[in-house]
Structure formats: C-alpha cells, structure tokens
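1. quick one, what's the 3D model for this:
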Amino acid sequence: MALLKVKFDLKKRVKLAQMLWLMYWFSIMAGVLVLSLGLFFKIELRKRSELMDNNESHFVPNLLIGVGLLACGINAFGGKICYDSLDSSKFAKWKTVLKPFLICCFLFNVLLFFTALLCFTMRIPLQFTLAEGLKNGMKYYKDSDVPGRCYMKRTLDLMQMEFRCCGNNNYKDWFEIQWVSNRYLDFSSKEVKDRISSNVDGQYLLDGVPFSCCNPSSPRPCIQHQVTNNSAHYSYDHHTEELNIWKRGCRDALVSYYGGLMNTIGILVLLVTMLEVAVMVGLQYVNTSLSTLVNPEDPESESEGWILEKTVKETFTDIMAKMKAMGKGNQVEEGAEDQAVATVS
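-> Predicted coordinates for the structure are as follows:
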C-alpha cells in the first residue's frame, strides 16, 4: 500500500506544480542565505585566526558555503523540472533523471541536517581551540618588534576592548606571563633586576594587566598596575572592591559570541532543511501523479500520487533485500573468479 496516497486531477496537478515552482525559488534564496552566512562566519573567524590554535574551526563555514552553493544548483534544477511539468511533452524528457535526482535531494537533506548538528556542537571544539590559541597569543603580546608577531598586541587589545574581557580565563592570567617587552625595561633598575631574578624562568612578572582590560564605565581611574597591592592605592581593597578591569575571561566571551552565532545559523539551516524536505516531497507527488495518469494521452485524466510506493517498513525491507542480493552477487563473482584461477592453474 502506498504511503500518503493522494488523488489528483489536472487542476490539482497544475496548482501543485506552480506552488512547488514558487517554493523552489524560495529555496534558492535560502541557499544564497546559507552561503552568505558561511562567508560571514568565515570572515569572523579570519579576524581572530591568530588567536586560534588550528584551522579546524573553518570546516563548518566551508561546509556552509558548499551546502549553500549546492542548494542553489539543486533547487534551480528542481524548479526547471516543475516548470516543465506543466507541459507533458517537455516533462517526458525528465522522467529518466527524476528518480536519481530525488535520491540526490534526499542525500542533500541528510547533509543539511548534519550541517545543522555541526553548527550546534561547534562550541565544544572551539573552546579547546581558543584556550590554546589565547594562551599562546598572550605570550607573544610583548613581541611587538618581532616579525610575524608584531600585530599580536594590537589584536589582543582590540579583542579585549570589543568583548569586554581580560586574559584567557580571567585577568589573573596576565600575572603569570611577561607582557612587557624587554626593550621597555630599565635593566639597571634594582626593581627590574629583583623581579627577574626572583622568577625561575627569568621573566619580568607583574600583578598588572594591559590598558585594554580597563572598564571605561568605572568612576575610578583604572587600576591596571599593582592590582593586588592594597597599599599602593588610596582607599582600595582588591578582595572586596569591585575592580575597574574586566573580570570575564576572553575565552568565555569569544565562545559565547561564536556559539550564539552558530546556534542562530544552525536554526536557520534546520528551517532550510524543512523547506528542502517539503519541496522534495512535492516533487515526488508531481512525479508519481504524472506517471499514473488513467489515460496518458489525456492530460486532464485523474491520477494518484504518493510519497512511497509501499509503506516505510516494506520499503526498508526491499532496500535491505536488494543490498543483501548485491552482496551475495559479489561473493558469487569472487568465488567464480577463484575457481577459474584454480582451473587454469
């Protein structure tokens, strides 16, 4: 028994084809939207590629770009088939390619759903990528005169000001690395010598943060140096007072930003998937309704359309049976080849 069988007359078939043709145009625009979102996300990642440990994060935007291009091509082709279905003579040339095309549409919808899932799960690998990338980036903050690293300071400062964050996990991360270049240190000063000699790695460490960590909304002038030294500032206690530097870590801020962006894109891709499934089902109805005309020579005769010729269970059983038959056929061919080789020997 066919799944979701519907009876059609000429008027219903024409309305279905016209509506489906319009939906295909919406699908093309949806494909352009997915392509645009992929490009936008790729540009956003490129802006801060120096702060990411690897290029794996570009897999999802590249996939979105590819899926968007495929959607435009597939839907343009499907729209042409629907337009030609209004004329039985033109539609006849598409009958041989319709079944393979519908299989391609089904596989494309699976790819779309997989892409949406990747968008929702990208937050997890992004956390590890940013954790390592930010850690390395902070180490190179002081290397403003080293080729290949001279823009790291600018990148980190702009990022901390834009996302209102400080450090990797929090502002204390700056206490654990030397972020002041040696060229700006007076090595004849006793304070500088003491700080360097007191550190195992010979680094000049400070309980201070770069200026970009300062919160401009704070009424107090920014305390970015000697943050933990209460006696260095009037009426100040870093344990109880609300610090006038950003407390939020940049990894959390960036993951929230990119994660929110990817969740939005994932929802849009799911909506596009639903639209693609709808047009695929509509095209199957067009195909079956035109293939089952009571009188093929009379375009006004009634017909029946369905999604599957059999039930889901029967269709699945048939597919499994065909796959088993193909497997047995391959085994027989291999056995025959082995026997032929043995006979020749």
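2. contacts and neighbour counts: CA atoms only from here.
-> Fine.
3. could you pull out the helices for this protein?
-> 10-47, 59-84, 88-91, 95-121, 123-139, 152-163, 190-197, 250-291, 312-344 (DSSP state H).
4. nearest to residue 225, out of the ones you listed?
-> With respect to residue 225, and counting by CA to CA, the nearest of these is helix 190-197 at 14.5 Å.
5. structure for this one too, so we can compare:
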Amino acid sequence: MGVPEINLTEDKRCLMSKIASGVSLFTIPFNLFMLTIAIYIELAVQDKIGLIEGSRNALPGFMIMLSIFGLITNMLGTRVCWVVHDIKRRDDWKKYLMPFVITSLILFVCVFVTSVLCFTSVTSLRKLFSKGIITSMKKYSTDMPKKHIIDLLQIQYECCGSGGYTDWFNVKLVSKKYITDDYMTKEEQNIYRKHNDNVPFSCCKLRTRRPCINTRVHEKQFKYKYNKDLTLFTRGCGDALMTSYKQMLNAAGGIIIVLAFAELTIGLLTRLLQTSFENLNDDEDSTAYLLPFGGHAKPSEGNELDNEFQNLLEDDLPPPPTLESLQNLPPVSSLDDISVTESFDDVDPEDEEQFPAPPEENEFLPYDEDAFPPARQSFKYVNQM
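-> Just a heads-up that it's a prediction; the model follows:
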C-alpha cells in the first residue's frame, strides 16, 4: 500500500481536514508579511544598492511573486480542505486535493530557499557594500548623481566612508577645474592641492557643539585634537547599512522559515486526506499513507472471497482415480444406468473418422466393439466415481 500506513475513521478525517484548513488560513498573514517586506526592500533600500552597485538584487522581486502565489494558493486550499469534511460535497471537491498537495510542496521548497537566501545574503552584503561605496567615492568629484547619493547616504545613516572617515584621504573631493581663483581662495586651493586628510561636509556630526573640521583633519589646530575632539562620524557606511540590512533580513528569514514549515505541514496533511479518500469504500475506516511504496499490500474483499471459494472447491473435490479403481469397476448392463461425458480432447483425428454415421430414426444398431474405443479411453464413469 504505502508508508506510513495510518488507519483513519470518519471523525479523524473530518478533524484532519479542519486542521489542514486552519493551517492554510494561518499562512495568509505570513505571506502578507513577506509581500510587505519585499516591497519595502524594493522601494526603500533597493534604489541605494542599485546606485551603489550598479545592479539590481533579484531577491525582493522573487519574494513578491512567491508571496502573491502563496496567497492565492493558500486561500483556495483553505476552501478545499474545509469542504471535503462534508460528506455530501466531498465527491465534487476531493479531486482538488492532489493538485493542492503538489502546489504546497512546491511552495515549501521555494519558501525554504527564500529563507536560506535571506540568511546567506547577510554575509555577502558586507563585501558588496564595501566595494560599491569605494567605487562611488572615486567618482565623487566628477559624477554629480554619485556625489548626491554619497552625501545623502552619509547624512541619513550618520556614517562616513566605507569602513571609516579615513577612506576619504585617498580620494579627490574637488575636481581640478574648480580649484581656481574663480571658485576658491588661495588658502582653499592649497588645502585641496597639498593636503589629503579632507572629507566631505556630509561626514560632519549633526549634534556637535563646535564648528565641524572636515579639512586637515589630522593636523594640530587651535584647541583641537582629532583623537579627542573629532567632529566627524566614525562609523563606516558599510557597517551602518549592514546593521540595518542584517536586522531586517534576519527577521524576514525567521518568519519566512516558519511559513515554509507551515506549507510542509499542509502538504503532508492534505496527502493523508487524499490517500484516505482514495482507499475509502463503503466502510467507515480507510488507510492513509504518504509514499505509495514500501508497505504491505492488503488483500481486497473480492480476493478474499475468491480464495475462500477456491479452498472450498479443493476440499470438496474427490481424489483422482487410479488404474486399479478403473479396472475393478462393475460391468455396464445398460447405457441408461450411467452418465457419461465424452472427452473430445483425448480423441485423435484418425479415430474420429472411424466412427459410423449416426443411425436414422427407429433404427437399431448392434454394439460393435471395433467401432468404439474402450470405455476407459473415451468415457468416464462419473456416477461410480
């Protein structure tokens, strides 16, 4: 039959269908949460990753499609699992159980893979952020959209550089065409030409009580020591983004993995219901299983009856006749006292041609031993046996 074999009564089948319907209904809020978090990543954060890295992440789009598919499937599955507990409507709805089993298992695999991607993407995001931010920093003086994104990123997340503010010391902040008398004073020109320890204004702390020092950061100035009176953000933007992403993706992965095991539970319960209804006859009990192999096949009612009938026939049959019993048979006085059956299988075609034509009406033919074979070769004395 299958493994594992579980006997289910009508009450257990009704209870199992209600539980499957309830679990399917329970997954709808989790699908809504996955849809919400995917839209948030796509709209609020994905634009920054796209500008920094120059590419889009496929995970939010996959989560959106999977959550919509899960919502539709689980709403329909809730209806199917609830209706099949009603005997009157069961025959019309139980045919939808097998498609729902397959869909639930596919959802389990996809949702489980999504949860794993949420956890594993946390470890790979740090390198992507570091590389993308440094690449954008090198275009800070020539690419205005990149400059705007970097300044907005540092102000919004209160960070500076990729790993810290010292990352800006090797980056030119101002283009050469602006280091002229038309745009800067002689002192400012010397600062941006001769000194490398400069950072953008967006690295300045917003809550500091003194003027922000973002040029010649590591030089001694009036009542200023950079190791004590630093007015810049010390945290790198890569770490700041990782903190935000890590919390969000870990929470999403934890909730999505609960959704995955809920989908697996729905698939197993629905499979037991589907096999139980397939094996249901007129009796109230039926056998349910998950895998259609490995079990011990149970004989059906028809096979049991055939086996009992065969045993009765074997018990009532007489033993086969022996040669001595046939030789000791009494002589036949008349053909009316015995019942004979002719064996056509044992007669040769040559012997059939030796039989005379049947006698006409009211004609008597004497018994000829040469015309007929012996009785033991062509007749069976049934009554005497």
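6. circling back to that earlier point, redo the helices of structure 1 as CSV? Include distance to residue 178 of structure 1.
-> Shown next, in CSV, are the helices of structure 1 (distance: least, CA to CA, whole Å):
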stretch, distance to residue 178 of structure 1
helix 10-47, 25
helix 59-84, 34
helix 88-91, 72
helix 95-121, 35
helix 123-139, 7
helix 152-163, 13
helix 190-197, 10
helix 250-291, 18
helix 312-344, 64
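7. for residue 235 of structure 1, which of the ones you listed is the nearest?
-> Nearest to residue 235 of structure 1 among those is helix 190-197 (24.9 Å), distances taken as CA to CA.
8. name the helices or strands packed onto the closest one?
-> Here helix 190-197 of structure 1 touches no other helix or strand, going by 3 or more CA pairs under 8 Å, 6 or more residues apart in numbering; DSSP states H and E.
9. after superposition, how close is that helix to structure 2?
-> Averaged over the aligned pairs, helix 190-197 of structure 1 sits 6.1 Å from structure 2 after superposition, using mean CA distance after the TM-score superposition for structure 1.
10. give me the buried positions along that helix.
-> 192, 196 (16 or more other CA atoms under 10 Å).
11. which residue is nearest the middle of structure 1?
-> residue 60 (3.5 Å; CA atoms, centre = their mean).
12. got a list of what that one touches?
-> Residue 60 of structure 1 makes contact with 38, 115, 118, 119 under the criterion CA atoms under 8 Å, 6 or more residues apart in numbering.
13. residues in contact with stretch 186-197 of structure 2?
-> Contacts to stretch 186-197 of structure 2, defined as CA under 8 Å, 6+ apart, come from residues 166, 168-174, 179-180, 198, 215-218.
14. and it, how far out from the chain middle?
-> From the chain centre to the centre of stretch 186-197 of structure 2 is a distance of 62 Å (CA atoms, centre = their mean, to the nearest Å).
15. ok, stretch 74-88 of structure 1 next?
-> In terms of CA atoms, centre = their mean, the centre of stretch 74-88 of structure 1 is found 31 Å from the chain centre.
16. kindly report the same for stretch 92-106 of structure 1.
-> That offset, for stretch 92-106 of structure 1, works out to 29 Å (CA atoms, centre = their mean).
17. return the set of buried residues in that stretch.
-> Those would be 94, 98, 101, 102, 105, 106, for stretch 92-106 of structure 1 by 16+ other CA under 10 Å.
18. one more: stretch 107-125 of structure 1?
-> 108, 109, 112, 113, 115, 116, 117, 118, 119, 120, 122, 123.
19. quick one: residue 308 of structure 2 from residue 314 of structure 2, how far?
-> The spacing between residue 308 of structure 2 and residue 314 of structure 2, counted by CA to CA, to the nearest Å, is 10 Å.
20. meant to ask about residue 23 of structure 2, not that
-> Counting by CA to CA - residue 23 of structure 2 and residue 314 of structure 2 are separated by 56 Å.
21. those two: which has the busier surroundings?
-> residue 23 (18 against 10; other CA atoms under 10 Å).
22. so the more buried one makes contact with residue 262?
-> Yes - if you go by CA atoms under 8 Å, residue 23 of structure 2 and residue 262 touch, sitting 6.8 Å apart.
23. need the contact partners of stretch 126-133 of structure 1.
-> By CA under 8 Å, 6+ apart, stretch 126-133 of structure 1 touches 50, 51, 52, 53, 54, 57, 168, 251, 255.
24. then stretch 217-231 of structure 2?
-> 197, 198, 204, 205, 208, 210, 211, 212, 213, 214.
25. return the members of these classed as buried.
-> Buried among the contacts of stretch 217-231 of structure 2 (16+ other CA under 10 Å): 197, 198, 204, 205, 212, 213, 214.
26. and the second one, what pairs with it in structure 1?
-> When you say that, I think you mean residue 198 of structure 2. Counting by TM-score structural alignment, residue 198 of structure 2 corresponds to residue 208 in structure 1.
27. once you drop chain neighbours, what's closest to its match?
-> Of all residues not flanking residue 208 of structure 1 in the chain, residue 225 sits nearest, at 4.1 Å (CA to CA, 6 or more residues apart in numbering).
28. that neighbour against residue 209, yeah?
-> Yes - contact criterion CA under 8 Å: residue 225 of structure 1 and residue 209 qualify, at 6.5 Å.
29. between these two, which is the more surrounded one?
-> Taking neighbours as other CA under 10 Å, residue 225 of structure 1 and residue 209 compare with residue 209 leading, 23 against 15.
30. from the contacts of stretch 217-231 of structure 2, which is closest to residue 257 of structure 2?
-> When these are ranked by distance to residue 257 of structure 2 (CA to CA), residue 205 comes first, at 39.9 Å.
31. with distance to residue 86 of structure 1 added, can I get the buried residues of stretch 107-125 of structure 1 in JSON lines?
-> Formatted as JSON lines, the buried residues of stretch 107-125 of structure 1 follow (distance: CA to CA, whole Å):
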{"residue": "108", "distance to residue 86 of structure 1": "26"}
{"residue": "109", "distance to residue 86 of structure 1": "26"}
{"residue": "112", "distance to residue 86 of structure 1": "29"}
{"residue": "113", "distance to residue 86 of structure 1": "31"}
{"residue": "115", "distance to residue 86 of structure 1": "34"}
{"residue": "116", "distance to residue 86 of structure 1": "34"}
{"residue": "117", "distance to residue 86 of structure 1": "37"}
{"residue": "118", "distance to residue 86 of structure 1": "39"}
{"residue": "119", "distance to residue 86 of structure 1": "39"}
{"residue": "120", "distance to residue 86 of structure 1": "41"}
{"residue": "122", "distance to residue 86 of structure 1": "44"}
{"residue": "123", "distance to residue 86 of structure 1": "47"}
